[in-house]
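>>> quick one: sequence and predicted model below, then my questions.
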Amino acid sequence: MKKVVFVLLVLVSTQIKAQSFQIRGVLPWHNFLSGPSAWNEDDYTKYLDDCQKNGINFIAFHNYTGGGERYLNYVEPMIKIQYKNVLPEAGFDHSGMARWGYLPMKIKDFPFGLEKHFLSTRGVGYFGADCAVTAKTNEERYEKAQSLMQKVLLMAHQRNMQMAMGFEFGVAPPEYASIRTNSDMYWKGDGSLVYNPFDPDATGILYATIDNIIETYKGIDWIYLWLNEHCMFGVNPEIALKNRYMQQFYSENEKFYDLEGVNESLKFLGVWSQAYIQKAYDYVRLKAPEIKIAIGGWGSESQMALLLRGLDKALPQDITFSMLNPDQGKFGHPAFFSEIAKNRDVWAIPWLESDASLWHLQPRVDDLRSQVKKASADKLNGVIGIHWRTEEIRENFETFMFFAQNPDSTNSTSDIYKDYCAVNFGNYAAEYLSPVLAKYDVNGVLKQVASEEYYAYTPAWGKLSQVQLNACNEIILAIDLCTENKPNDEQLQNLEWLKANYEFTLLFDKVSRGLEPAWNLRDRYLIAMEPTVISADELIKAKESLKNIPIRQMMEVFASKVRSRGELGELSSIIQRVWGEYQLLDKFMKTHLLNSNLTK
């Protein structure tokens, strides 16, 4: 909302009965155009001001350095991993790139006059962060990105916020695969290369990464070591353990991972992670002992969850443990965190939003309230909220921060919505809109409408069940009643913004359903070994369905609500993916079907 007032902070009924978390942090995640990958200095300034106002005292960043499958060449320029004079290709995403399923497109090619919402930086023509779209060389991409993040570090410290820079250990940019001097510098995983912590070149890459963080970000408070989301899938431990150094370390440490649910593959992953983390820890202690170390990872049992109890026994106690809450925040942190918290500092990482639904509102007030309170009950010393967008998650963000400071508050989800609505939408909304919003927050009906930014668009995105359709229409009706009951100008604008979100949701459902017949015909045509026979009837239906989709209205409704950099990134993504596919389908129907003899 334009005027952010979290009325919970002044509720007379609220008493701060428990000490707030020592670490109250945020983790704005780089990769998609809806997140910090597209931010400029002024966006960071506004964001950090907002964080300070809401009691944030810690901010962390995660830097991708490659990986398996579609992550292979996903290297971001916040950390410059230069080893043996090799400088990997890196850059933040912009609308001219194809990473994460984007169809590249220049701003001038955006349809229906939508380019007016974008300011093309210095005539480059693509939407993205200035440091990404103005850089002319790979070296400039690093220089400009690191210069920006150096300013962010300074701004964070000026606001009494600690800052962490993170990367994924055991993962290297693709260029390094070809400079190995030993045959087992890495082992082959399922679509990935898993680097050997006892190989000299693999260790050299690790040290070069840490050196660059220390040298570039003077005064950095934390280095954050992340276990890669996919790196160990498919690795054969028997092959890896042929390396005598890895075998010796494994023999000495496998006992820590004799835990329920831990199979041989996970046991190897635990020991491998321990080796990398210990090496990184020792090197940081040697080079910059004042910098603190945290580790993090994804919360699935096949990823990090089952390893932490073993790592807790094996690693120095001044390493802070953290993990993303499982299933994109559907669940809170594991119960065993309370045991680990007796030995070391532990942070939970709730999701302020899921990246499976980044074009939609995601009401999570109830989840965040319970997850932060659980972290307090289990005596964790920190909570960190992962997110991409800033505007659509406002209620989630402020709820998260309120309970991070007041974990013993008895305010209910209904209380939160009532007070939030009173300030941002008016007194009538507090009585009649807030119960509707709270209901759909608690029952979770609208949490996971598909818009999975980490994949390419398909017509499965945006489809609503009848229950979800009814929910959106009920919310829109309640909003309309509020607009008729004399909100002030700012509250009216906020109501219009909220309504546009749900109107977009309904329109997107229609667009995806309308694209689907032509999409399916194209799939049939391209999959078949021989020319496919398509009936005239289904061809006509697919053509009419494509012709009648409300794609222009959908994009214009979304554009009407843009009031943040993240929403501008979403609009760019919607245009690139949905409009891009619409154009391709339209062309396909005309050139491959309508002008052929495939009909009968």
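Arrived safely, thanks for sending.

>>> make it CA atoms for all contacts and neighbour counts henceforth
Fine.

>>> excluding residues flanking it in the chain, which one is nearest Glu89?
Asn138 (6.2 Å; CA to CA, 6 or more residues apart in numbering).

>>> residues near the one you found, how many?
15 (other CA atoms under 10 Å).

>>> which residues of the stretch 301-450 of the chain fall in helices?
Per DSSP state H, counting those that start in this stretch, the stretch 301-450 of the chain carries helices over the ranges 308-314, 326-329, 337-340, 365-377, 394-405, 413-424, 427-432, 434-443.

>>> from the contact counts, what lies against the longest one?
If I follow you right, that is helix 365-377. On a contact count with 3 or more CA pairs under 8 Å, 6 or more residues apart in numbering; DSSP states H and E, helix 365-377 meets strand 382-387, helix 394-405, helix 413-424, helix 434-443.

>>> now do the second one
Under the contact criterion of 3+ CA pairs under 8 Å, 6+ apart, helix 326-329 touches no helix or strand at all.

>>> distance check, the residue nearest to Glu89 against Pro289.
Between Asn138 and Pro289 the distance is 32 Å, computed by CA to CA, to the nearest Å.

>>> let's bring in a second one:
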Amino acid sequence: MPNVPQAIQERSANLGKEDFRIFSQDNRLFIIGGSDVATLYGAYRYAELLGVRFYLHGDVIPDEPYTGSLTHFKEELNSPLFSTRGILPFHDFPEGPDWWNEDDYKAYFSQLTKLRMNFFGLHTYPEGGPHAEPSVWIGLKKDIQDSAKVAKSYPATFANTQRPGHWGYAPLTTSQFSSGASLLYDREVYGADILKGTEPFPTTPDSMCLLFERTGKLLSSAFDFGHQFGLKFCMGTETPLTIPQMVRSELKRQGINPESEDATRMLYEGIFNRITQTHSLDYYWLWTPESWTWGNPTNKVVQQTINDIKIANSVLADMNYPFELALSGWVLGPPQNRSGFDQIIPARSPISCISRMWGQDRIERGFYKIKTDRPKWAIPWLEEDPRMTIPQFWVGRMRADAAEALDYNCNGLIGIHWRTRSIAPNVRALTEASWSQKDWNPNFGKPYIETPVQTEDVRIQGKVNADDGRIIKGTKDSPVFNSLCYDMESYLVKVPNGVYTVTLQFCENVYNQQGKRVFGVNVEGEAVATHLDVFAKVGKDTAYEIKTKPIAVKDGVLNIDFNVEVENPFISGIIIKGKTEDVNQVKGEYFKRAINAGGIAYKDYEADLPEGTGMESSQPRDMEAFSFYKDYATGEFGKEIADSAAAIFVSVDGFYGNGGNDNVKIPRPANWVSNSGPGAVMPNQAPWDKEKQKYAFVDHFARLGSKVNGKGNIDRFNYWVNTFNYTKAMAKLGCTRGLLDQAMEKAENMTNAKQRKQFVQKEILPIRIQMSREWEEMMGYLLQTVYTPGELGTVANLEQLSRAGNHFLDKHDDMIQRYTGAALPKEAGLSTQYKGPTRIILLTERSLIEKDEKMILKTIILSSGKTSIPVLKYRQIGERDFRSAEMELIARNTYSLTMPSVSLNGLEYYVTVEEAGNSINYPASAPTINNVIMAF
């Protein structure tokens, strides 16, 4: 055809290796990429033009058939705004990669390519933090054997249901799970397949080495798979290097001082040589520890870290850099100079960090101060772990974080997360923002301008912590003492000149012993507290106040300064009361100002003051999100409810206002429990009749269901209906527990044993029984949302952390039985039976496999009745008729089979079961729209 070769040549000129064009000419469609991978990006972008949407958990193919032209589209030139784009799934909880198997890694790597991402990173916790993980082996070079094998190692593991005590999880067998949840698991002690036979920890030298071997082989296979699509892989350890105790003992046995630089060098030689022998890798990153987020490392610690980094870099240099060194951490660098590490590592080494306060803080401004051309990777939070068990919507924040990262000249954008499906909007928003921002970023393409921040009515530095619903003793204003600001230097509070009494309010809600944090406080230069240890004064979760003598303010600003003694200072509230000074003929008058430090407005308390750091970004904390959610809702549910659903999602996305600080739109009935773990159901003493008003959006969303058409659309819509109902049920349960706590406090204060017994029987036992029914209701909704390994982790979290670890239901059971003189009625127990509709669950959906790869398909049948054995229906692409293959029972309700061979054209399949004469299919859109696997 005339001019087509010339058109291709012209449009191919000057394409970067990840750039691609899509254009039409002479009734033909052309996709041209600057590389093979870029051309693949273009093909996936073409699928999006046809209505398909890609997510980490899988693909969404709309029920409504595409009827437009296949060849005529507006020409597109796509170039990434960030050269490094990807994810950092974090180990430590069952919701994340701890419970991934090899097929999960490969499935997600395929999806990353569809999302036009090119990076995958892993962090490895050290021994004692809380325990060693087997992703990175630490040892001596002489102990490396063939393939992934090692001669010596140490105890390491990932999350499993028998892991004792870590993050507040109580060890349970899965048959102890309530409400039929045990049917989801094929064994009593559940974890990733590589852990089988080693749970909860490997205890023999052979089993310790075996786990490292299995992990190495998994990473080798998975990374090799992902490299074929242009993915780059990164993993590493914390710095300074934590040496496992068994390795320390081996060093000492050989006459080597574990604290010496020689020992560190030898261990890095072992780490890096074993990686090169075991699996491919592109970057090894060293992470500064989490304690640097809220603490102030000493100069000695900072220097130890710098020395450790230099040793690691020297070892890699001696090996001719088989992979690059990178830096990361909870902060960009030491507090004295956040960009200081720029001077100590090679210019080609990337520097990165996650945003502080679970992403509530903005992108680290220190990136902007790094003027070298080195790679700079910003790492926003796609979700925060304190609220791991509930939905989180951060589309507006993902866009804002991406905009700020671009302003700060970052060339990497990486999202930290654990789950996949429940955060699908956040993931897609981040990846879209890494390619284009012009439609929603008003400052896109403009020079970055910093905005000076105010120097009064601010707090200098500081981070916030809030535990909604915590029961605080000694006050009627628990919301004030539930929140706090910590690790701040001072508060600069604007007041009229005058004389004031200042009440400083505190509540220790983290530590369980004295001496853990001690500090001093000065008001207007006068010491009002020294060696203050709030726990030593009143204990935990108890209000404590310091009231100053009258203090004069003469410059319009009340200065409250904090002095570090042990760890970091904190404060919950500030009350300023007094009289303004007389001005000429105008007499002074009464003045009061109250500030809820770390919290939102409450009664006559105003919200916490903004942080003053000198300069800040002019970007809003949340960017416009409606345009994203309209597209998302169209793909998920159909165009009929796209606008209405988008408006509801926007109403629960991001923050109120512009400051973050836990002022989140969506209500959050779960939180991190102090000295425990993430996503715990929180007791809430607010009455449910009042609290439920926050959840009006749940019913508003559900009412849209009558307008949704198509089996796939309905299934995806019901996922969110059940997710929202689950969250609402959790909130109601929290209020019922709060009601029980109040009733028990009343009972404990009764002196008449007979009256107390009657009160417990009449008032308390019904509440306790109600809690069990509400737990079952909550779990019933949750089980309807299980689609991926992440939701299996959520179920385990609730059962092991909230129910067993925190004793959410049975905390008061001993006292109830003591007061009544009888055992609890059987109605107070939990059912183990599943009572919901029959579901077919495929936790892992591979869409791309290698030619001749043998793939095992696993299926869970969640049912309250009797179903037939599940059957795989499949056909090669292009065939007319489906063939059938019966699956085999593994254990409980889990079935499997080896997938039939996949032709180069691909294979189409669905799974079906019969129940009471009815067919139930997965995916729900089958047999019209089915799952597809392609081979290459």
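Cool, the structure landed. Quick caveat: nothing in here was measured; it's all calculated off a predicted structure.

>>> post the TM-score for the overlay when you can.
Comparison of the two superposed chains (TM-score structural alignment, normalised by the length of structure 1) gives a TM-score of 0.80, and 538 aligned residues with a CA RMSD of 3.7 Å.

>>> which of the helices of the stretch 301-450 of structure 1 sits closest to Ile107 of structure 1?
helix 394-405 (28.1 Å; CA to CA).

>>> can you pull out the strands in the stretch 751-900 of structure 2?
Residue ranges of the strands in the stretch 751-900 of structure 2, as given by DSSP state E, counting those that start in this stretch, are 839-841, 848-849, 856-862, 871-876, 883-886, 888-891, 894-898.

>>> would you format those as JSON lines with distance to Asn797 of structure 2 and mean neighbour count included?
Output for the strands of the stretch 751-900 of structure 2, formatted as JSON lines (distance: least, CA to CA, whole Å; neighbours: other CA atoms under 10 Å):
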{"stretch": "strand 839-841", "distance to Asn797 of structure 2": "19", "mean neighbour count": "20"}
{"stretch": "strand 848-849", "distance to Asn797 of structure 2": "31", "mean neighbour count": "19"}
{"stretch": "strand 856-862", "distance to Asn797 of structure 2": "19", "mean neighbour count": "21"}
{"stretch": "strand 871-876", "distance to Asn797 of structure 2": "32", "mean neighbour count": "22"}
{"stretch": "strand 883-886", "distance to Asn797 of structure 2": "33", "mean neighbour count": "14"}
{"stretch": "strand 888-891", "distance to Asn797 of structure 2": "22", "mean neighbour count": "15"}
{"stretch": "strand 894-898", "distance to Asn797 of structure 2": "21", "mean neighbour count": "18"}
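
>>> mind putting the ones you listed in CSV, distance to Asn713 of structure 2 included?
Formatted as CSV, these follow (distance: least, CA to CA, whole Å):
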stretch, distance to Asn713 of structure 2
strand 839-841, 16
strand 848-849, 24
strand 856-862, 21
strand 871-876, 22
strand 883-886, 26
strand 888-891, 30
strand 894-898, 26
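
>>> how about the strands in the stretch 101-250 of structure 2?
With strands called from DSSP E, counting those that start in this stretch, the stretch 101-250 of structure 2 shows them at 119-123, 232-238.

>>> whereabouts in structure 1 does the lengthiest strand in structure 2 align?
If you go by DSSP state E, structure 2 has its longest strand at strand 483-494. Using TM-score structural alignment, strand 483-494 of structure 2 lines up with nothing in structure 1.

>>> which ones are touching the aligned partner of Asp92 of structure 2 in structure 1?
The equivalent of Asp92 of structure 2 in structure 1 is Asn31 (alignment by TM-score structural alignment). Contacts here follow CA atoms under 8 Å, 6 or more residues apart in numbering; on that basis Asn31 of structure 1 touches Ser37, Phe92, Asp93.

>>> what does the last one correspond to in structure 2?
Pointing back at Asp93 of structure 1 there. Under the alignment (TM-score structural alignment), Asp93 of structure 1 pairs with Ala159 of structure 2.

>>> its match touches Asp193, doesn't it?
No - here Ala159 of structure 2 does not reach Asp193: they are 11.5 Å apart, not a contact under CA atoms under 8 Å.

>>> more crowded one of these two?
Taking other CA under 10 Å, Ala159 of structure 2 and Asp193 do not tie; Ala159 has more neighbours (27 against 12).

>>> Glu188 of structure 2 versus that one, what's the distance?
14 Å.

>>> residue in structure 2 paired with the residue nearest to Glu89 of structure 1?
By TM-score structural alignment, Asn138 of structure 1 lines up with Met208 in structure 2.

>>> Tyr154 is in contact with its match, correct?
Yes - assessed by CA under 8 Å, Met208 of structure 2 is found in contact with Tyr154 at 5.8 Å.

>>> can I get the helices of the stretch 301-450 of structure 1 in a markdown table with mean neighbour count and distance to Thr45 of structure 1?
As requested, the helices of the stretch 301-450 of structure 1 are exported to a markdown table (neighbours: other CA atoms under 10 Å; distance: least, CA to CA, whole Å):
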| stretch | mean neighbour count | distance to Thr45 of structure 1 |
| --- | --- | --- |
| helix 308-314 | 19 | 36 |
| helix 326-329 | 18 | 27 |
| helix 337-340 | 19 | 34 |
| helix 365-377 | 23 | 26 |
| helix 394-405 | 24 | 17 |
| helix 413-424 | 22 | 23 |
| helix 427-432 | 20 | 31 |
| helix 434-443 | 19 | 30 |
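
>>> perfect, that will be all.
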